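K.L.:
Requesting a structural model of the entry that follows:
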Amino acid sequence: MDDFDSRKRKKPLDRKTALLKAADYCAYQERSQQEVRDKLYGYGLHRDEVEETIYELITQGYINEERFAKAYAGGKFRMKGWGKRKILQGLKQHRISEYCVKKGMLEIDSDDYFNTIIKHLEKKRPSIKTDSQYILKGKLTQHLIAKGFEMDLIQEAIKQVLSEEN
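P.N.:
From the prediction side, this is the model:
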C-alpha cells in the first residue's frame, strides 16, 4: 500500500454512526441488502456488525428486497427501456432472492413490453444503412439482444415492423 492509499483511508466508524449513515443512504433511494452491506464494509465494520446493522435496517423498514426488486425492474424498464433478461441479470448481481425477482418482474406489463421493443426498432431502423434485409435483421436483432430482450419477441417485432415498411 502506498502513501496515497493510507491517507485516503479514514478510521472505521462505530456501529451506531454507521447505522445512521446507512439509514440515510437507504432513505435516499431503494437499496438492496448487498449495496448496503458493501457500504457498511466500506465504513470499516466487521462481518458481525454488518449483519446486525442489516438486520436493524430491515426491521426498521429501510431495506426491503421485494420493494427494491419492484423499483429496480420497473425503473430500468420504464426509464432505460431494458429488456427482462438484462433486468434479471442486474437483480442477480444484487443477490436478490428468486421470490423477489419474480415479484419485481411482475411490474412489467406485457403489452408495454412488446411496444417498447417496437419503439426501439423504430428508433434504430433509420440509422442502419443497408439494402440487405439479412444484414438489417441481424443488426436490429443484435441491438435488441444488447438491450436484454428475448429472441422470440425480437423476431416477432422485427417481422411486424419490416412488414409495415413494405
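K.L.:
hey, let's count contacts and neighbours off CA atoms from now on
P.N.:
Fine.
K.L.:
For this protein, which residue occupies the most central location?
P.N.:
Nearest to the geometric centre of the chain sits G90, at 4.2 Å (CA atoms, centre = their mean).
K.L.:
Which secondary structure element is home to it?
P.N.:
helix 84-93 (DSSP states H and E).
K.L.:
Quick one: name whatever helix or strand follows that helix.
P.N.:
Next along the chain from helix 84-93, counting by DSSP H and E, comes helix 98-105.
K.L.:
now the other sequence, so there's something to compare against:
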Amino acid sequence: MQSKKTYTLQEATKKLEHYCAYQERCHQEVRKKLESMHMIPEAIDVIIVHLLKHNFLNEERFAKTFVRGKFRIKAWGRRRLTYELKKKDISKVNINQALTEIENEEYIEVFNELAEKKARLIKETNVYKKRKKLIDYLSYKGFETHLVYEKANELVK
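P.N.:
Prediction:
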C-alpha cells in the first residue's frame, strides 16, 4: 500500500504560493488543489486567507485574465465566457467587471471574422443545413443569439 504524501501548513502554503504565482487561479482551483493534497478544511481556510492577504489569489484579477485570454486566443463570445466563469464560482460583479475588458468594436470584429471564415469552410450545399451549421458553431462559441442569426442570414443565402 502506498502512503499519501502529507504536508505541513508551511509546506502547503509555499507550494500553493508557487501554484498561484505560476498562473492566475480562482478560489475553486486552489481549494481543489488543497483537497487533492489531503489538507484538512481548517488548514485549507488558513492557506486561502494567507494567499488572499498576500495577493497571490485575486478573483477579480483572475476573471479579467481569463476573459482576455479566452477571447483573444479561443475567440469565445460573452455568453460562453460568462458561463465558464459561473462554473468556476466567480461572482456576478467580477464577471461583469471582467467582460468590460473586451472593447465592443474588437468584439464585433472578431465575431465577423470568425463567422465569415466558418461560412467559407462549411462545405454543405443545402442552404438551410449550412445556415444551421453556422448558427450552431457561433452559438457554441458563445456569441449572442441576435448577432448569430443576423450574421447567418447575411452570409448564407
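K.L.:
G148 of structure 1 versus the residue nearest to the centre of structure 1, what's the distance?
P.N.:
Using CA to CA, to the nearest Å, we find G90 of structure 1 at a distance of 11 Å from G148 of structure 1.
K.L.:
follow-up on the earlier one: what span of structure 2 is the helix holding G90 of structure 1 aligned with?
P.N.:
Here helix 84-93 of structure 1 aligns to structure 2 at residues 78-87, judged by TM-score structural alignment.
K.L.:
By how much does the matching stretch deviate from structure 1 on average?
P.N.:
Stretch 78-87 of structure 2, aligned to structure 1 and superposed, deviates on average by 1.1 Å (mean CA distance after the TM-score superposition for structure 1).
K.L.:
So what touches that stretch?
P.N.:
Residues from elsewhere that reach stretch 78-87 of structure 2 (CA atoms under 8 Å, 6 or more residues apart in numbering): 63, 67, 70, 92, 95, 99, 140-144.
K.L.:
let's see it at 10 Å
P.N.:
26, 28, 62-63, 66-68, 70-71, 75-76, 88, 90-92, 94-96, 98-99, 102, 107, 139-145 (CA atoms under 10 Å, 6 or more residues apart in numbering).
K.L.:
Quick one, which of those are buried?
P.N.:
26, 62-63, 66-68, 71, 75-76, 90, 94-95, 98-99, 102, 107, 139, 141-143 (16 or more other CA atoms under 10 Å).
K.L.:
Narrow these to those in helices?
P.N.:
62-63, 66-68, 71, 94-95, 98-99, 107, 139, 141 (DSSP state H).
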